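# the sequence and its predicted three-dimensional model are supplied below.
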Amino acid sequence: MRLFTILFFLVVSLKLSAQNNSKEVLFTVDEDPVYASEFIRVFNKNLDLVKDESQKDIDAYLKLFVGYKLKLKEAKTLGLDTVPKYKRELSNYRSQLAKNYLSDNKVTDALVEEAYERISNEVDASHILIRLDENANPSDTLKVYNKLVELRERVLKEGFTTVQKEVHDGKEVYAEDLGYFSGFKMVYPFETVAFNTEIGTVSMPFKTQFGYHIVYVKDKRKSRGKREIAHIMVNLNQADAESRIQDIYKKIEQGEDFESLAKHFSEDKSTANKGGKLSPFSSGELRSKEFEDQAFAIENEGDYTKPFKSNFGWHIVKLIHKIETAPFEDMKASLEAKVLRDSRSKLISNSRINELKQRYAITNVDEDLNYFTSILNATYYISKWHTPEGFKPEKAFVKIEDQQFTYQDFANFLIKNQRRNANKLPFNEIVTKAYQTFLEKQLLAYQEAHLEFENPDFANILSEYRDGLLLFDLMENEIWKAAIKDTLAVQEYYNNNKENYFFKERVDAVVASSAKKKDISKVAKLLKKGKTIDQIKSIVNTKDQVNVLFTKGIMDGEHQVLPDDFLFQEGVSEIYKHNDAYVVAQVNNVLPKTYKTYEEAKGKVASDFQDAKEKKWLIDLENKYQVKINQEVLNSVKSKLNN
């Protein structure tokens, strides 16, 4: 939630870039300049994102922009940018963001093509994993490896299920059916072995960060792509849920419009007003396997399932569109980005290191490595080595550009990594490998530390997040927590604004809906004769024919079964055309507009109280900090933006 709110500020609350090429000052806040180029960039960036038309008006947008800068000025005045929590969160975000900019952009065509091939196919597999620490000694590693070789032979002879029941303990040994998966769904080493293992065979043991595995491949198939569907759902908590979904199904079978029925009767509120439509999804994306299997089982667009039950409710699913995997060229750019973020990026890390070695000036340390080889001894193998007497910690070691590393820096690295050499490698090999790792680590660290100077896009995004995070903390302290802390003030705000909090006029009614006007006309006549709903149902509906559905309850004008122009009046209503169907209502009682108590309106009151407090606070900031707008520059900005 915290990150979402920060990102909201970045998009809606007007953030400027860190890089300023133009020196035209649009306005100042207590002599701090804000450049025209910043405003133009932000205005254009957010133009297609904002829904409020006022934010597309330059003068109105400038007012919001000035308010944003005033808040940032106040945050820095209060020293919020010096708070340890703020610094820590910004540092964590910087580290995460940097990962997207520190990969080699020269992703090989082969790697991207492999990724496309794998997302275009699916593997049905099971595996056995024996967990093992990445730094396990060779004897333990060999023991696990041999155990998996033995289990592999058993799987080939006895079948996976038999072995699974015997060995799975959910702690050290995992024997699991994974179902179908495609590219990027598993860690890269696992994915690679699974796709390269023939159907009906078991791989040899292999290593991932979790331990050692064997994989049994049961089947391979082309990806099922995505499905765009619509559904009608009835909640399980209804006593007549099954009979109601069957009634709806009969109406579909009778030729009534699926979309219209979904709008009238689907209890999935997130999709009902869209005719039951869901966003397209692929295998494994839904929480209900039953729902997913039913959706993918529909062969033809326009066909629909029989009613079925999931853990969410009773459904009828209609296939709108089959979406096949996009062509390679259409996906190439997104696949390159995914490869860079994925563990498979390690395959191209060497090219990145080599490029950095070419980019940065690095001193030669061959003689220094010989020295470190000479001072190692047997204690290194038991993690007790330390630098000898006469060691010169401040002596210059390797230098990357302007950053000098000392003998002590490298010695600390050797000491920290002693346990990795328990297999007693020769000292010169230990030192050489350690130096390569040390150098690579320092090269990457140097690049990351200087990323803001080397990559403008990174600098801009980091600057946006920095100010967004600062604004979040300011708003939380000054506004959002106010409703929690000052309950008396919120209560007083309610007392002064009671007229804004009320229940709209509602009706206690039964609404009859049908695709056929003649059926609703018949219902209207029967209602006027005083027939009960059960009596009317028995007349207009039969066991095999559901012509009319009835909805009962207290409803306001926004209820999905009521037309926009519905007349709130007791008795039998006129017949309305609504959502490509016809409705008539028996209004038992009209509930007038009534004002809400404080408890009933508490959430909305707290939100309104915060809005009012923020407006007053912004006026105080305008009085506290002097804002001077350069009208000549503003006229120039308007000219550029209006062309």
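Ah, there it is.

# from here on, contacts and neighbour counts on C-alpha atoms
Fine.

# and the helix or strand hosting residue 468, what does it pack onto?
Taking DSSP states H and E as the criterion, residue 468 maps to helix 456-475. Helix 456-475 is packed against helix 2-12, helix 58-77, helix 84-99, helix 451-454, with contacts defined by 3 or more Cα pairs under 8 Å, 6 or more residues apart in numbering; DSSP states H and E.

# just checking, residue 458 touches residue 98?
Yes. Taking Cα atoms under 8 Å as the definition, residue 458 is a contact partner of residue 98 at 7.5 Å.

# mind listing the shared neighbours of the two?
residue 451 (Cα atoms under 8 Å, 6 or more residues apart in numbering).

# just how off-centre is the helix or strand containing residue 623 within its chain?
Using DSSP H and E, residue 623 maps to helix 598-624. Here the centre of helix 598-624 is set off from its chain's centre by 30 Å, with Cα atoms, centre = their mean, to the nearest Å.

# show me what that helix is packed up against.
helix 58-77, helix 482-485, helix 487-496.

# that helix to helix 487-496, inter-axis angle?
Here helix 598-624 points in a direction 100 degrees away from that of helix 487-496 (axes from the mean of the first three to the mean of the last three Cα atoms, to 10 degrees).

# out of the helices and strands packed on helix 456-475, the one nearest residue 585 is which?
Closest approach to residue 585 among the helices and strands packed on helix 456-475 (Cα to Cα): helix 2-12, 43.4 Å.

# buried stuff in the closest one?
Neighbour counts over helix 2-12 (16 or more other Cα atoms under 10 Å) mark 6, 7, 9, 10, 11, 12 as buried.

# same question, stretch 143-161
Buried residues in stretch 143-161, defined by neighbour count with 16+ other Cα under 10 Å: 144, 145, 148, 149, 151, 152, 155, 160.

# can I get those in JSON lines with distance to residue 112?
Listed next are these as JSON lines, based on distance: Cα to Cα, whole Å:
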{"residue": "144", "distance to residue 112": "33"}
{"residue": "145", "distance to residue 112": "31"}
{"residue": "148", "distance to residue 112": "32"}
{"residue": "149", "distance to residue 112": "32"}
{"residue": "151", "distance to residue 112": "34"}
{"residue": "152", "distance to residue 112": "32"}
{"residue": "155", "distance to residue 112": "34"}
{"residue": "160", "distance to residue 112": "33"}
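
# try it against this one:
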Amino acid sequence: MKHRTVSAFVITLQVAYLLILPLTALAQTSTDALLTVGGTPVDKDELIYLISKGKGTDTQTPGVSREEFEENLELFINYKLKVKEAEARGLEDTDEFAREFASFKESLIYPYLIKNSLEEGELRKAYSRMQEVVRASHILFQFPPNASTEDSLIVLKMALKVKGEIENGGDINELAVQYSDDPSAKVNKGDLGYFTGLQMVQPFEDAAYTLQAGQVSDPVLTNFGYHIIKVQDRQPNPGQVRVSHILVRFDANNPTQEENARRKIADIYTEIQKENTVWEDIVKTYSEDPATSQRGGLLPWFGVGSMIPEFEMGAFSLSEFGEISPPLKTQYGYHILRLEEKKPIASFEEMEESIRSKILRDSRSGMINSQVVAIQKARYGYSENEASVNSLAETLNPIAKPEFTTTVRSQSLDKSPLFNIQGKTYLMSDLTAYMDGEEISPKLKGGTFDIWFDRFVSKTLSTTEEKDIESNNKEYQMLLKEYRDGILLFSLMNQEVWEKGISDSLGQAEFYRKNIDRYQWSNRIEAFIVKVLDPAQAENARKALQGNGYNQALIQEFESDYKANATLAYHTESGTYEYEEHPVLSKIDTQKSYQEIEVDGALYLVVTGQKIPAGPRKFEESRGLVIRDYQDHLDKTLIDLLKTKYPIQINPRIKEETFLVLNQ
């Protein structure tokens, strides 16, 4: 079964049911349910939810009319009848249903999870930061290998000392050359150029975006060590740029080679200034970038922080399309750039998935997961048995996973308490059962117990949250039921209507025979219709078509000739048409074999042939229509059968309440 991204009920409501059947006269039920289907009560909230969802928020007319309500109620009854039958046939007990429902459930619950709201906040914060670019310099102070706490304090004191020098007038770029453990500082003097959100590790980015131009940070701890950061500039994000370039390479350690490259790029720049110079030819002749020299030097789109700073600043300094930069120097050589295109930063909707992907790959993911666990613990009354957990950790951390469960049982640790959630105590036996069910071991450093205990706590809290949502979130309950019932309905309809309507050739033929009056041709005529798009070519078409009756040789010759010599001169079509309703043929004289008419300001040349009187279509000519109508017939027959099989009772009082709620 294929996954359906649109609600199965909405599809059924809007497409599958084309006929509105009269409601059965039914007695009032004795409950507060809107109706019962074969004795099973159905609450009014389900109908209210589905009608409100189907109507949406963009409609100009609030509420529903009485007629719309009655139609939707009838569709809803038919829907519930089919779900009832699918349940009776055990379609929800199949492996196929279980797989599809589990897949839907996983995606449906996500928007309701704590994690989603936290991720959404990070997405919005990241996109907000992307509206600006920051230029910053930094000095990195790394920890020695296997650093002790004392080592860390020494590094921190050094970072604070250098920060003081900067605040007393020291130049951070000169100090970076002297102190920074970042290897690139010897070349860039700690200047990182411009960057934007999600281009630096999170602690560094957080610090940089809190500083104004000229401000210096306190030491910022990242996985690389401590950083002192000074923001040099903040600007609106210019978006993305596309340039082509000419590159002349040189060896940075060979002054003579660099001088020769400088002279060559200057000569190329002078050549470009001459009239009638073709950029692509200059690139092909002189550029030493093999990846782009044969395609005009064109580079992919890029934004701030994607290229080395010198190249990036040169590209973004260009403002007019086709503008050419003076030669600029980078670590790769000398370049001349030409601006090809610019575009602003994309919308949040366009960037959402790429931002999400980046967030889930960096340290923000771990931060979000930690916040989720903290909120879940507070919400669901998590309490840890610290004494028991500490004792178990000391005993079991050295034990490898393959021997873990055996060790727990041999030392009678199964009943050792771990933690409580919502009043339920989880034991060591629950943890080993979880570990045994996990095929892949986590690749984390630390003791075996500590690693798996944290994973088990997180999994148990997540399961608790999902059960809480399923039990208490009315909107999610309705959505889950809608998809569950929709899968069942689809399965039943596939068996009894859609697949049967396509594969039952005998049934199709019998239906066609009994309903032959539906499949009739009106009067038809053979015609070759030429719409003249270029008036200058009209006379050529006349000469080719006049005096010739309708025949395939004429049509093929005409079309071959104009496609070879005047591709955009005409638009043609040919075949046998029901002409009385045709926009062009309805206006012709069917007694003439050639004529010219004007329709909506366009000239048409028409060659006609044999006329065919009205009559029945052959089965093969009507097969598509017959299958559609046969499926509708099977659907109606199924509904009539189910209404007999599962008596329906409607509560008139609750029905009226439902109508009033929908029109509040």
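Perfect, I can see it now. Everything quoted here is computed from the prediction, not taken from an experiment.

# related to what we said a few turns ago, mind putting the helices and strands packed on helix 598-624 of the first structure into CSV with mean neighbour count?
CSV is the format used below for those (neighbours: other Cα atoms under 10 Å):
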stretch, mean neighbour count
helix 58-77, 17
helix 482-485, 15
helix 487-496, 15
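
# need those in TSV with distance to residue 617 of the first structure, can you?
Formatted as TSV, these follow (distance: least, Cα to Cα, whole Å):
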stretch	distance to residue 617 of the first structure
helix 58-77	10
helix 482-485	12
helix 487-496	15
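
# and of those, who's closest to residue 294 of the first structure?
It's helix 482-485; of these, that one is closest to residue 294 of the first structure (Cα to Cα) at 46.9 Å.

# who are the packing partners of the helix or strand that contains residue 235 of the second structure?
Assessed by DSSP H and E, residue 235 of the second structure sits inside strand 225-236. The contact analysis (3+ Cα pairs under 8 Å, 6+ apart) places strand 225-236 of the second structure against strand 132-141, helix 149-167, helix 202-208, strand 220-222.

# in that strand, what's buried?
Buried, per 16+ other Cα under 10 Å, within strand 225-236 of the second structure: 225, 226, 227, 228, 229, 230, 231, 232, 233, 234.

# look up how far residue 177 of the second structure lies from the closest residue to the fifth one other than its chain neighbours.
Counting by Cα to Cα, 6 or more residues apart in numbering, residue 138 is the residue found nearest to residue 229 of the second structure once chain neighbours are left out, at 4.4 Å. When Cα to Cα, to the nearest Å is applied, the distance between residue 138 of the second structure and residue 177 of the second structure equals 10 Å.

# more crowded one of these two?
When neighbours are counted by other Cα atoms under 10 Å, residue 138 of the second structure and residue 177 differ, and residue 138 comes out ahead with 25 against 19.

# doesn't residue 232 make contact with the more buried one?
No. Counting by Cα under 8 Å, residue 138 of the second structure does not reach residue 232; the two are 10.4 Å apart.

# quick revisit: helix 58-77 and the helix holding residue 623 of the first structure, what's the angle between them?
90 degrees.

# mean shift between helix 598-624 of the first structure and the second structure?
By mean Cα distance after the TM-score superposition for the first structure, the fitted helix 598-624 of the first structure averages 2.2 Å away from its aligned residues in the second structure.

# so for that helix, what gets flagged as buried?
Going by 16+ other Cα under 10 Å, helix 598-624 of the first structure has these buried residues: 598, 601, 602, 605, 606, 608, 609, 610, 613, 614, 621.

# again with stretch 153-172 of the second structure
With burial defined by 16+ other Cα under 10 Å, the residues of stretch 153-172 of the second structure counted as buried are 155, 156, 158, 159, 160, 162, 163, 166, 172.

# repeat that for stretch 592-600 of the second structure.
Using 16+ other Cα under 10 Å as the burial criterion, the residues of stretch 592-600 of the second structure that qualify are 593, 594, 595.

# please compute how far it lies from its chain's middle.
The chain centre lies 50 Å from the centre of stretch 592-600 of the second structure; the measure is Cα atoms, centre = their mean.

# now do the helices in the stretch 301-450 of the second structure.
For the stretch 301-450 of the second structure, applying DSSP state H, counting those that start in this stretch gives helices covering 309-316, 348-361, 363-379, 386-396, 401-410, 428-437, 448-472.

# residue 79 of the second structure: which of these is closest?
helix 448-472 (23.2 Å).

# average gap between the closest one and the first structure?
Mean deviation for helix 448-472 of the second structure: 2.2 Å (mean Cα distance after the TM-score superposition for the first structure).

# tilt between that helix and helix 363-379?
Going by the same axes, to 10 degrees, helix 448-472 of the second structure makes 60 degrees with helix 363-379.

# give me the contacts around helix 448-472 of the second structure.
Outside helix 448-472 of the second structure, the residues that reach it (Cα under 8 Å, 6+ apart) are 109, 112-113, 373, 376-377, 380, 392-393, 396-401, 421, 431, 434-435, 442, 444-445, 476-477.
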